[in-house]
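*Asks:* Below is the sequence, then the predicted model.
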Amino acid sequence: MRPESAPNYLAAYPAALAEKVQQLIDQRTLAGHLLQKYPLAHSVRNDRALYEFVSEAKGRYLRNTGSLSRVAFDSTLHVERRALGMHTTISRVQGGGLKSKREIRVAAVFREMPVAFLQMIVVHELAHFKEAQHNKAFYQLCLHMEPDYHQFEFDLRAYLTWLAATDEPLW
């Protein structure tokens, strides 16, 4: 069994961009750039606060998608396995109707990150309630809910690359 290599969080981006991020990591300047852009971690520290944070975003953009049953930070989701968040919908027959439960779980690593990164993962998981696949409509919905979605996703991926290379959290 061979050892697992660090995940390539920037694999979907142009090679030149990934190389630039790697240079900033090697020069130990990426942390400064990220801290300048995102100086503080958010204050959402527990599941109740996360539920309120997600419910507020859902109420603003996806009022007609049914209620959320549960929202929680999940320490079993591992960034190394590319699981930053997870959404589930369980439907079952109850009486004469169909009852559905919707859950969102967010990787515990997001407890200590800037609000922009938390907002990005929440928007991503909420978008899955309307669009199951990562297609054009999915990303358009993400951009509708968070106009800076793509920039936040790239910065998060750069930070995760930093974290994998140095094991030094910034927030």
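*Replies:* Received it, and whenever you're ready, just let me know what you need.
*Asks:* From now on I want contacts and neighbour counts done on CA atoms only, so please keep to that.
*Replies:* Fine.
*Asks:* how far away is Val54 from His134?
*Replies:* 20 Å (Cα to Cα, to the nearest Å).
*Asks:* Looking at the two, which is more packed in?
*Replies:* For Val54 versus His134, the count of surrounding residues by other Cα atoms under 10 Å is larger for Val54: 22 against 11.
*Asks:* alright, now check it against this:
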Amino acid sequence: MPGLRYLSGYSEPLQAQVRELIARDRLGELLRNRYGQAHDVRNDKALFDYAVELKDRYMRKAEPLNKVVYDNKLHVVRHALGTHTAVSRVQGSKLKASREIRIATVFRDAPAELLKMIVVHELAHLKQREHDKAFYQLCTHMAADYHQLEFDTRLYLTHLECVRPELPAVGG
């Protein structure tokens, strides 16, 4: 049985429950029952539109997004599930900032709620750089069940690692 790398910060009794679900081959079933609906956000244009819609709904005053894409190399390069960058360039006498979000391609096939959690997380970084109280308050403003979704995303990644161990690990 693979290690529980995505759950290493959680208590041992909780990890034991997850190990039991894995041993009984029930973790996938639990996730399917909780999150049965896939999403239609299949390409980069749809992902961009999805992220902009969330940003406009909850963070109207934040800087506009220039690019939001699925990135199949993200887990190899950054050891992350998503990234946000702000690239500043001088154009004439003006300083222009380009804001990008990249989401690991593993979320192209993830349940809709888990994609939302990753997009919300990266959007929150547009305003809050650190994972502090203000950051998580913003996340829960955009997705009230953010903490449950974050945990379930970790379960989902653990499940994928158990089912398809040949896939490179995502995150850390």
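*Replies:* It's in. The shown structure was predicted, so the numbers you read here are calculated from the model rather than taken from an experiment.
*Asks:* Where does the residue most central in space within structure 1 sit: helix, strand or coil?
*Replies:* Closest to where the C-alpha atoms of structure 1 average out (Cα atoms, centre = their mean) is Ile121, at 2.4 Å. What DSSP: H, G, I helix; E, B strand; the rest coil gives for Ile121 of structure 1 is helix.
*Asks:* Can you name the residues that contact the corresponding residue of structure 2 for it?
*Replies:* In structure 2, the residue paired with Ile121 of structure 1 is Ile118, using TM-score structural alignment. Residues near Ile118 of structure 2 by Cα atoms under 8 Å, 6 or more residues apart in numbering: Leu81, Gly82, Ile103.
*Asks:* Can you tell me which of these is closest to Thr158 of structure 2?
*Replies:* Distance to Thr158 of structure 2, by Cα to Cα, is smallest for Leu81 among the contacts of Ile118 of structure 2, at 13.4 Å.
*Asks:* Which residue in structure 1 aligns with the closest one?
*Replies:* Using TM-score structural alignment, Leu81 of structure 2 pairs with Leu84 in structure 1.
*Asks:* can you count the residues close to its match?
*Replies:* There are 20 residues near Leu84 of structure 1, going by other Cα under 10 Å.
*Asks:* picking up where we left off before, quick check: the gap between the residue nearest to the centre of structure 1 and Gln22 of structure 1.
*Replies:* Distance from Ile121 of structure 1 to Gln22 of structure 1, by Cα to Cα: 23 Å.
*Asks:* cool, Asn46 of structure 1 as well?
*Replies:* Where Gln22 of structure 1 is concerned, Asn46 of structure 1 sits at a distance of 33 Å (Cα to Cα).
*Asks:* Between those two, tell me which one has more neighbours.
*Replies:* Gln22 (18 against 12).
*Asks:* Which position in structure 2 pairs with the more buried one?
*Replies:* Under the alignment (TM-score structural alignment), Gln22 of structure 1 pairs with Arg19 in structure 2.
*Asks:* Which is the succeeding secondary structure element to the strand or helix carrying its match?
*Replies:* For Arg19 of structure 2, the host element (DSSP states H and E) is helix 12-23. Where DSSP H and E defines the elements, the next helix or strand beyond helix 12-23 of structure 2 is helix 27-34.
*Asks:* how much does the helix or strand just after that following helix stray from structure 1?
*Replies:* Once helix 27-34 of structure 2 ends, the next helix or strand along the chain (criterion: DSSP H and E) is helix 44-58. In the superposition against structure 1, helix 44-58 of structure 2 averages 0.4 Å from its aligned positions (mean Cα distance after the TM-score superposition for structure 1).
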